[in-house]
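Engineer: next comes the sequence, and after it the predicted model I'd like to discuss.
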Amino acid sequence: MFFTKEALHNINTIGSIQPGSKYLIEKCLKDVEFKRDQIILEFGSGNGNFTAEILKRIPKSTQLISFETNKKFFEHCLEKFKSHDNFKIHNCSAEKFNQLSEIKEKKVDYVISSLPLSLLKKELITSIVQKVKYHLKPNGCFIQYQYSFGKYLFLRNNFNDVKLNFVVRNLPPSFIYKCYK
């Protein structure tokens, strides 16, 4: 109920009225190889249901860095995951991830995003995707889920390989784009 209430007040930045289902989470994380000493970015932690599953799967030496613009979601996740030393969350736009000292010159293994691309301005999407491409390691993966097919060609034009999946058992049903550098 917490997620839905907050989402209804901020639908343009949250993009959904329900958090992702366990089926969506499983499909998004299916091909992720969780290894030691990785850096994983999460764009849009929401109520933390993806965050919790990622933290269950990563070794202690792997760092998960999340970005959440919604103050209530940010505070919720900050409190919920405070015991995880390998987790950091920032209350800022994903567009600014490359300005943080812990990322500035580093390459990342995965970026997992729930950003509502269909609701964002083209310039913002382009800026985020270009920064993600620059910071991804070779063969790194940008995983984006959303509720429309609308950004497939854009992502296809920006990454070497884009694999598309569809999850019916989510409200609403969702497309998953796995974009490889």
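Structural biologist: Alright, I've got the coordinates. Residues are numbered from 1 along each chain as shown.
Engineer: contacts and neighbour counts: CA atoms only from here.
Structural biologist: Will do.
Engineer: surely D109 is within a helix?
Structural biologist: No: counting by DSSP: H, G, I helix; E, B strand; the rest coil, D109 is not part of a helix but strand.
Engineer: just checking, it touches L136?
Structural biologist: Yes: D109 is in contact with L136 according to Cα atoms under 8 Å; the separation is 6.0 Å.
Engineer: now do the helices in this protein.
Structural biologist: Ranges of helices in the chain, per DSSP state H, are 2-9, 11-14, 22-29, 49-57, 71-80, 122-135, 152-158.
Engineer: by how many degrees do the third one and helix 49-57 diverge?
Structural biologist: In other words, helix 22-29. Interaxial angle, helix 22-29 versus helix 49-57 (axes from the mean of the first three to the mean of the last three Cα atoms, to 10 degrees): 60 degrees.
Engineer: list the buried residues in helix 22-29.
Structural biologist: Burial within helix 22-29, assessed by neighbour count using 16 or more other Cα atoms under 10 Å, is assigned to L24, I25, C28, L29.
Engineer: one more structure, for comparison:
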Amino acid sequence: MNNTCPKTPERERKDAFLFAKNFFKNPLRNASITPSSVFAGHAMMQGIDFSKIHTVMELGPGTGVFTTELVKKCALNTKIVLVELEKSYVENLRRKFGARVTVENANAQLLDTLLLKHGISKLDLLISGLPFFEEAINDRLLASIKKQTDTGTIFRFFTYMPPVVKRIYKNLPIRKTAFVLRNIPPLWIYGVN
């Protein structure tokens, strides 16, 4: 039914190796040595009514842990756009998900431009896997996220460092939606709407 690469131990090993390689190459861009767990993927999607989701954008999908959950839960006609800066992830995502998603090799700060490019005036769901560093989540991106959430877009993101969340997202009405202990390292999921 969906157009994804089958999940196999070999695929998981390749993804883990790619993730670790990118962590050592640029730890500020890849904030963890391992991809998020399937438990984090499930928790990221909890509480979302996917029958009402028609447009999705995922920022920083990495190896596609959250994307896998999106593809499983979204209707086949749901437009899913992935925005990834790291070229090795882009190639991996295209291979894994094929025509089921559109993968943009771009900076997440171009959110508004990418929405225009894809003819999306309002997102139903915005997922972020971006690291919590000032250069990744800057004022331009925050303004774009706020503009979307002000119109009802569901926004979900995770962090390994909850104190940082309140400082960075101080202008958004964020709330904790989950804590995932079965992840290395454990993580907190937050959301708006």
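Structural biologist: Now that the structure is in, tell me what you want to look at. Remember, predicted model here, so these are calculated numbers, not experimental data.
Engineer: and the TM-score between them?
Structural biologist: After superposition, the two chains reach a TM-score of 0.87 (TM-score structural alignment, normalised by the length of the first structure), with 176 aligned residues with a Cα RMSD of 2.1 Å.
Engineer: hmm, back to that, out of the helices of the first structure, which comes closest to Q99 of the first structure?
Structural biologist: helix 122-135 (10.4 Å; Cα to Cα).
Engineer: what does that closest one contact?
Structural biologist: Here helix 122-135 of the first structure makes contact (Cα atoms under 8 Å, 6 or more residues apart in numbering) with 94-95, 98, 105-108, 111, 117, 142, 158-159, 181.
Engineer: stretch 94-103 of the first structure now?
Structural biologist: F43, G44, F67, E68, K104, E105, L124, S127, I128, K131, H135.
Engineer: can you pick the most crowded of these?
Structural biologist: Greatest neighbour count in those, by other Cα atoms under 10 Å, goes to G44: 27 neighbours.
Engineer: kindly state which residue of the second structure is aligned to that residue.
Structural biologist: Under the alignment (TM-score structural alignment), G44 of the first structure maps onto G60 of the second structure.
Engineer: check the first structure for its longest strand and report it.
Structural biologist: Ranked by residue count, the top strand of the first structure under DSSP state E comes out as strand 136-146.
Engineer: output the contacting helices and strands for that strand.
Structural biologist: Applying 3 or more Cα pairs under 8 Å, 6 or more residues apart in numbering; DSSP states H and E, we find strand 136-146 of the first structure packed against strand 108-113, strand 174-180.
Engineer: that one to helix 122-135, inter-axis angle?
Structural biologist: Using the same axes, to 10 degrees: strand 136-146 of the first structure against helix 122-135 is 140 degrees.
Engineer: mean deviation of strand 136-146 of the first structure from the second structure?
Structural biologist: Superposed on the second structure, strand 136-146 of the first structure shows a mean distance of 2.3 Å to its aligned residues (mean Cα distance after the TM-score superposition for the first structure).
Engineer: centre of the chain versus stretch 109-127 of the second structure, how much separation?
Structural biologist: Here stretch 109-127 of the second structure is found 13 Å from its chain centre; the criterion is Cα atoms, centre = their mean, to the nearest Å.
Engineer: could you dump the contacts of helix 122-135 of the first structure to a markdown table with distance to S148 of the first structure?
Structural biologist: Formatted as a markdown table, the contacts of helix 122-135 of the first structure follow (distance: Cα to Cα, whole Å):
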| residue | distance to S148 of the first structure |
| --- | --- |
| A94 | 20 |
| E95 | 21 |
| N98 | 27 |
| E105 | 33 |
| K106 | 31 |
| K107 | 29 |
| V108 | 26 |
| V111 | 19 |
| L117 | 9 |
| F142 | 17 |
| N158 | 18 |
| F159 | 19 |
| K181 | 22 |
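Engineer: give me the buried subset of those residues.
Structural biologist: Counted by 16+ other Cα under 10 Å, the contacts of helix 122-135 of the first structure give A94, E95, N98, K107, V108, V111, L117, F142, N158, F159, K181 as buried.
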